[in-house]
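>>> Provided below for reference: sequence and predicted model.
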Amino acid sequence: MTEGLFPRERATIAPGAVHVPGWLPAARQRELVDACREWGRGPLPYRQTVLPGGGVMSVRSLCLGRRWVPYRYLDAVGVPLPDWLVALGREALVEAYGDHGGFTPDTALVNFYAPGARMGMHQDREERSGAPVVSLSLGDRCVFRFGNEENRGRPYQDVELASGDLFVFGGASRWVHHGVPKVFPGTADPALGLTGRLNITLRETGL
């Protein structure tokens, strides 16, 4: 078994889609987990989203900044988007692209994956801005399926995301379908103090 023997390497998955393994150091990961817990105690706690067709998502989510509901953004801002998180998003784009390009996210979606939760293939298409999406992973490892713009099926690539990983997709890859078909329970470092997986995505709505 060679898992962990070789360091995971930075990779460009598709034009504009960059995976940077282990970008967040352990201390910063713990800070983010603590922040996610604190946000969940606020006025808009984690909830399972009910889709227009009546389906219920298995992940639990909350929004910071401009609020998202399927499939639109509201004018209301429930929990303000912290300036430090905006700055982290810009740092992420500098890491991925060499320049943040004036990235000013006004919304963040925080998804919590308890054991058995998954995310179906979808597009992030409610935004009017074509700015990149910044995704940060915490906790359990998962399979991140990165597909194509035309449909939810093949061709797609499966990328393993672990705690601390950064994934950015913009440019030619901004509107591709993507999802999380599988999370591997119990794979997080116990020192993180998290059972399950957290994912934070930062976006510009352009609204």
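Arrived safely.

>>> could you use CA atoms for every contact and neighbour count after this?
Will do.

>>> which residues touch the longest strand belonging to the chain?
Ranked by number of residues, the top strand in the chain under DSSP state E is strand 56-69. Residues outside strand 56-69 that contact it (C-alpha atoms under 8 Å, 6 or more residues apart in numbering): 40, 44-51, 73-81, 106-114, 116-119.

>>> mind checking which of those are in helices?
Using DSSP state H, the members of the contacts of strand 56-69 that fall in helices are G40.

>>> V134 versus A162, what's the distance?
If you measure A162 against V134 using C-alpha to C-alpha, to the nearest Å, the figure is 15 Å.

>>> of those two, which one has the most company?
Higher neighbour count among A162 and V134: V134, with 24 against 21, using other C-alpha atoms under 10 Å.

>>> now for whichever strand or helix holds that one, which elements pack on it?
Following DSSP states H and E, one finds V134 within strand 133-139. Judged by 3 or more C-alpha pairs under 8 Å, 6 or more residues apart in numbering; DSSP states H and E, strand 133-139 is in contact with helix 83-97, strand 166-169, strand 197-203.

>>> mind doing that once more with 7 Å?
With contacts defined as 3 or more C-alpha pairs under 7 Å, 6 or more residues apart in numbering; DSSP states H and E, strand 133-139 has these neighbours: strand 166-169, strand 197-203.

>>> just those: most buried one?
strand 166-169 (a mean of 26; mean count of other C-alpha atoms under 10 Å).

>>> now do the next helix or strand after that one: distance to the chain's middle.
Next along the chain after strand 166-169, taking DSSP H and E as the criterion, comes strand 178-183. From the chain centre to the centre of strand 178-183 is a distance of 11 Å (C-alpha atoms, centre = their mean, to the nearest Å).

>>> got the contact list for strand 178-183?
Residues outside strand 178-183 that contact it (C-alpha atoms under 7 Å, 6 or more residues apart in numbering) are 118-123, 140-147.

>>> sorry, back to before: could the helices and strands packed on strand 133-139 go into a markdown table alongside distance to P21?
Output for the helices and strands packed on strand 133-139, formatted as a markdown table (distance: least, C-alpha to C-alpha, whole Å):
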| stretch | distance to P21 |
| --- | --- |
| strand 166-169 | 6 |
| strand 197-203 | 14 |
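
>>> R154 - how many residues pack around it?
Residues near R154, counting by other C-alpha under 10 Å, number 10.

>>> which SSE is it in?
Assigned by DSSP H and E, R154 falls outside every helix and strand.

>>> pasting the second one now:
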Amino acid sequence: MSGLFPRPRAVVAPGAVHVPEWLPPERQRELVAACRKWARGPVPLRHTVLPGGGVMSVQTVCVGWHWQPYRYSRTADDVNGARVAGFPDWLAELGREALTAAYGDESPVRRYAPDTALINFYDGAARMGMHQDKEELSGAPVVSLSIGDTCVFRFGNTENRHKPYTDVELASGDLFVFGGPSRFAFHGVPKVCPGTADPASGMSRGRLNVTLRETGLGTFGDGRQRRSREFPNSSR
């Protein structure tokens, strides 16, 4: 997968690190298989409907906590009312491994305890508008894993959706972590490149993005969390 000239690790902004080709094909396939199982339920993969009536072009399924605009809950009241699948220990361990790869073996890495995963599937036409991840009470980093088709990932500033931003190509197996000063940076996906997926990843088409987060909600399930800023359009 790495080829003759593997892409170097890059610090995109303070606290934002891109580690190319981090997840090997066999682990990509394992993660794809798990995501396919979660996509079947108890809460199925769906296009999220935004409060203004817009519909997200990506399809989403959640593990641990259910995300809906703009809060978390244990049950998917906007879908079928079912309780979401539990967050497995192996996925939390994968998140800690990812943080170590991005930041090194430091104490915040050892304390990292993600308790939710948002799993987004992009077909060739799907996009994600610029937004902040602000529903979490915890300021712990977000771990993002890409599998399948390459995408353009736009990583911006913490003040607004506009420039300055940096466009990064995320390919299958790539890791992107953002925390610290970049934790609440605006980011989005303006483009997916159809036909770039390696079947060895377990994805013959489309892009799978798995983001791991600490909600900071503990055992609460009553929606007591930050509310994010409204998204500008239905492509979130």
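In hand now; what should we look at? Note that this is a predicted model, so its numbers are computed, not measured.

>>> can you give me the TM-score here?
Here the TM-score for the pair of chains, by TM-score structural alignment, normalised by the length of the first structure, is 0.95; 204 aligned residues with a C-alpha RMSD of 1.2 Å.

>>> hang on, the earlier thing: buried ones only from the contacts of strand 56-69 of the first structure, please, as a ChimeraX command.
To isolate the buried ones among those in ChimeraX, judged by 16 or more other C-alpha atoms under 10 Å, type:
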select :40,46,49,73,77,78,79,81,106,107,108,109,110,111,112,113,114,117,118,119
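
>>> which among the helices and strands packed on strand 133-139 of the first structure is found nearest to G102 of the first structure?
G102 of the first structure lies closest to strand 197-203 among these, at 12.4 Å (C-alpha to C-alpha).

>>> what's the mean distance for the closest one versus the second structure?
Strand 197-203 of the first structure: mean distance to aligned residues in the second structure after superposition is 0.3 Å, counting by mean C-alpha distance after the TM-score superposition for the first structure.

>>> now that strand: which residue numbers in the second structure?
The aligned range for strand 197-203 of the first structure in the second structure is 207-213, by TM-score structural alignment.

>>> map A172 of the first structure across to the second structure for me.
A172 of the first structure maps onto P181 in the second structure, by TM-score structural alignment.

>>> count of neighbours near the closest residue in space to P51 of the second structure that isn't next to it in sequence?
Nearest residue to P51 of the second structure, sequence neighbours excluded (C-alpha to C-alpha, 6 or more residues apart in numbering): P69, at 7.1 Å. Neighbourhood size, P69 of the second structure [other C-alpha under 10 Å]: 16.

>>> correct me, but P69 of the second structure touches V49?
No: applying C-alpha atoms under 7 Å, one finds P69 of the second structure not in contact with V49, separated by 8.1 Å.

>>> ok, of the contacts of strand 178-183 of the first structure, which come out buried?
With neighbours counted by 16+ other C-alpha under 10 Å, the contacts of strand 178-183 of the first structure contain buried members at 118-119, 121-123, 140-147.

>>> now these in CSV, with secondary structure and distance to A92 of the first structure?
Output for these, formatted as CSV (DSSP: H, G, I helix; E, B strand; the rest coil; distance: C-alpha to C-alpha, whole Å):
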residue, secondary structure, distance to A92 of the first structure
R118, coil, 25
M119, strand, 23
M121, strand, 24
H122, strand, 23
Q123, coil, 21
D140, coil, 21
R141, coil, 20
C142, strand, 20
V143, strand, 21
F144, strand, 18
R145, strand, 21
F146, strand, 19
G147, coil, 22
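
>>> give the contact list for the residue positioned nearest the centre of the second structure.
Centroid check for the second structure by C-alpha atoms, centre = their mean gives T211 as the closest residue, at 2.5 Å. Counting by C-alpha under 7 Å, 6+ apart, T211 of the second structure touches A117, L118, I119, V142, V143, S144, L145.

>>> need the counterpart of the last one in the first structure.
Taking TM-score structural alignment, L145 of the second structure has L136 as its aligned residue in the first structure.

>>> neighbours of its match, just the number please.
Here the number of neighbours of L136 of the first structure (other C-alpha under 10 Å) works out to 25.

>>> that one contacts L198, doesn't it?
No: using C-alpha under 7 Å, L136 of the first structure makes no contact with L198, being 8.3 Å away.

>>> okay, and the common contacts of those two?
Residues touching both L136 of the first structure and L198 (C-alpha under 7 Å, 6+ apart): there are none.

>>> so what corresponds to P88 of the second structure in the first structure?
Alignment note (TM-score structural alignment): P88 of the second structure maps to P82 of the first structure.

>>> farthest-separated two in the buried ones among the contacts of strand 178-183 of the first structure?
The widest separation within these (C-alpha to C-alpha) is 23.1 Å, between Q123 and D140.

>>> what sits closest to T60 of the second structure if chain neighbours are left out?
Spatial nearest neighbour of T60 of the second structure, chain neighbours left out: N120 (4.5 Å); criterion: C-alpha to C-alpha, 6+ apart.

>>> cool, A162 of the first structure as well?
Using C-alpha to C-alpha, 6+ apart, the closest residue to A162 of the first structure is R141 (4.4 Å).

>>> and the one you found, what does it touch?
Counting by C-alpha under 7 Å, 6+ apart, R141 of the first structure has contacts E160, L161, A162, S163, V183, F184, T187, A188.

>>> go with 8 Å
So R141 of the first structure contacts E160, L161, A162, S163, V183, F184, P185, T187, A188, R197 (C-alpha under 8 Å, 6+ apart).

>>> out of those residues, which end up buried?
E160, L161, A162, S163, V183, F184, P185, T187, A188, R197.

>>> distance of T205 of the first structure relative to V69 of the first structure?
Distance, T205 of the first structure to V69 of the first structure, by C-alpha to C-alpha: 13 Å.

>>> who has more neighbours out of the two?
Between T205 of the first structure and V69, T205 has the larger neighbour count (other C-alpha under 10 Å), namely 20 against 13.
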